[in-house]
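Undergrad: Turn this into a structure:
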Amino acid sequence: MEYNIFPAIGEIYYMDNNEVWVDKFNHQQSNRFKIRVPSSKTNKSKLLAMEFMLADSWHKAIPIKINDTIIKSEQIRCFGSLRYACTLFLTGKLDVIIYDHLAKNYDSDDLIKLIVTRAGGVINNISSNINVICAPSIRISV
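TA: Okay, here's the model as predicted:
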């Protein structure tokens, strides 16, 4: 039986500069994961992903800061799938993912942690139920 844990890994669709882009990957290629290398002067251009439920309630009530810069709503992308957001993070399209690890029972949570840390990312807990996935040099605060 074959498991397709990350179905979007071969073809990534994303928006950048008001255009839709598609990245295609060769599954035979090794080391294709790359996280963004953050620069402290580009906090205004960092992209953050949140789940729909968090974006509707949590972000409106609590401002999110990346390296002490408040994130504007146009820098936030919402996904219904943590796996897809992780795929975008692992291919360098996102800087940060914020998700509620208690809201859903993620069957692949351990796998996501393994892949993110192997690619050089970190997973931090910023509250009792909120996890953040980002590069090690990014500081998230609320």
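
Undergrad: switch to C-alpha atoms for all contacts and neighbour counts from now on
TA: Will do.

Undergrad: Isn't residue 141 up against residue 66?
TA: Yes. With contact defined as C-alpha atoms under 8 Å, residue 141 counts as touching residue 66 (6.6 Å).

Undergrad: And these two? Which one has more around it.
TA: More crowded of residue 141 and residue 66, by other C-alpha atoms under 10 Å: residue 66, with 19 against 14.

Undergrad: There's contact between that one and residue 140 in this structure, I believe.
TA: Yes. Between residue 66 and residue 140 there is a contact under C-alpha under 8 Å: 4.8 Å.

Undergrad: mind checking how far residue 116 is from residue 61?
TA: Plainly put, residue 116 is 28 Å away from residue 61 if you go by C-alpha to C-alpha, to the nearest Å.

Undergrad: one more to put side by side:
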Amino acid sequence: MTVSASALGELILAVHEAAGQSSGPSARRWRYGNVVGISTPRVRDLALATVRVKHLVERRAIAAITVAVHRKVAVDVVFALDNSVASAQFLCATTDSEIVIEQETSWAEYLATKTSAALTATDIATSLSHRCASATD
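TA: Here you go, the predicted structure:
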């Protein structure tokens, strides 16, 4: 997901809102098969050194978090910036199994869609593309 570079702060806040970490709506409605998000997702910082090892990031990474919705389902969100564009990449956090990757892809799409909606509600234009790459991509 990309926004103008000047909207980086709003992008970071919108991701937290989508994860239910602010006064925004809860992510309890996310579901994949028999996995249902019944509690507030956990957000934790992700070191940039770890990001460089795990993921291919298109722009200069400046911050990263992991958003876990279930004990085995998590998405790494990498915030990046260049001269004109700020972005959030929603990336699968694990490579445990094909089933977990599918669940993480669904969670990433949910977070990206909710983040885009939160930004659009504040009149910030977004460009959204869906792809949840695993650590092996």
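
Undergrad: Could I get the TM-score for this pair?
TA: Their TM-score after superposition, calculated using TM-score structural alignment, normalised by the length of structure 2, is reported as 0.31; 77 aligned residues with a C-alpha RMSD of 5.0 Å.

Undergrad: More neighbours: residue 116 and residue 61 of structure 1, which one.
TA: Higher neighbour count among residue 116 of structure 1 and residue 61: residue 116, with 23 against 9, using other C-alpha under 10 Å.

Undergrad: Toward the C-terminus, what is the element adjacent to the one helix or strand the more buried one maps to?
TA: Element membership for residue 116 of structure 1, per DSSP states H and E: helix 109-118. Downstream of helix 109-118 of structure 1, the first helix or strand assigned by DSSP H and E is strand 122-125.

Undergrad: helices and strands around the helix or strand that comes right after that following strand, which ones?
TA: The helix or strand immediately downstream of strand 122-125 of structure 1 is strand 130-134, counting by DSSP H and E. Here strand 130-134 of structure 1 touches strand 96-100, strand 122-125, going by 3 or more C-alpha pairs under 8 Å, 6 or more residues apart in numbering; DSSP states H and E.

Undergrad: highest average neighbour count across these?
TA: Mean neighbour counts were compared across these using mean count of other C-alpha atoms under 10 Å; the top stretch is strand 96-100, at a mean of 23.

Undergrad: okay, the angle between it and strand 130-134?
TA: 160 degrees (axes from the mean of the first three to the mean of the last three C-alpha atoms, to 10 degrees).

Undergrad: how many neighbours does residue 60 of structure 1 have?
TA: Look at residue 60 of structure 1: counted by other C-alpha under 10 Å, it has 11 neighbours.
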